[in-house]
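>>> A structural model of the following input is requested.
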Amino acid sequence: MMVIGERVNAKIGDFAAVSMELKTKNQIYSAMVIYGLLTYNNGQVFIPNKELMLKYDELLFRES
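Just a heads-up that it's a prediction; the model follows:
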């Protein structure tokens, strides 16, 4: 959904960026927000810019 510009509902809480315990989608979203790969606003996460959106699209739809 995010690759086509949609926002996704997420519960972002206190999360240590160094934690390797990424077991839920909300923990993964939290880590991606911390590292700048997603933006969080009003309970939703989304891809912050066109360049990242194109890169996600490329990675997700690679045929290999």
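>>> alpha carbons only for contacts and neighbour counts from here, please
Will do.
>>> now do the buried residues in the helix or strand containing residue 53.
In this assignment (DSSP states H and E), residue 53 forms part of helix 50-60. By neighbour count on 16 or more other CA atoms under 10 Å, the buried set for helix 50-60 is 53, 56.
>>> I'd like the structure of this one too, to check against the first:
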Amino acid sequence: MTTRVRMAIMSHLSDAQQMMKYDAELANLHINFAKALLIKYDNIDADVTYSELNDLWTKEVANN
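Below you'll find the model as predicted:
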């Protein structure tokens, strides 16, 4: 399955907003992941697979 990079970014930023009250570290991971997507993809309207997003998330979490 695929989604647009734009939707993945918005989803992670929304997750970060929800997490701010309860877990600032996790909220920061979501924000950093959204930034990583912006750096990786020149075109945020491009399709990306959920598998690729999961791999990128795992890599981002491992780097923090």
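>>> can you give me the TM-score here?
Superposed pair, TM-score by TM-score structural alignment, normalised by the length of structure 1: 0.31. Supporting alignment: 32 aligned residues with a CA RMSD of 3.6 Å.
>>> related to what we said a few turns ago, what helices or strands is the helix holding residue 53 of structure 1 leaning on?
Under the contact criterion of 3 or more CA pairs under 8 Å, 6 or more residues apart in numbering; DSSP states H and E, helix 50-60 of structure 1 touches no helix or strand at all.
>>> any idea how far residue 46 of structure 1 is from residue 34 of structure 1?
13 Å (CA to CA, to the nearest Å).
>>> those two - which one has more neighbours?
Higher neighbour count among residue 46 of structure 1 and residue 34: residue 46, with 22 against 15, using other CA atoms under 10 Å.
>>> in this structure the more buried one contacts residue 40, no?
Yes - using CA atoms under 8 Å, residue 46 of structure 1 makes contact with residue 40 at a distance of 6.6 Å.
>>> please name every helix or strand in contact with the longest helix seen in structure 2.
In terms of residue count, the longest helix belonging to structure 2 (DSSP state H) is helix 24-40. Helix 24-40 of structure 2 sits against helix 5-19, helix 50-62, with contacts defined as 3+ CA pairs under 8 Å, 6+ apart.
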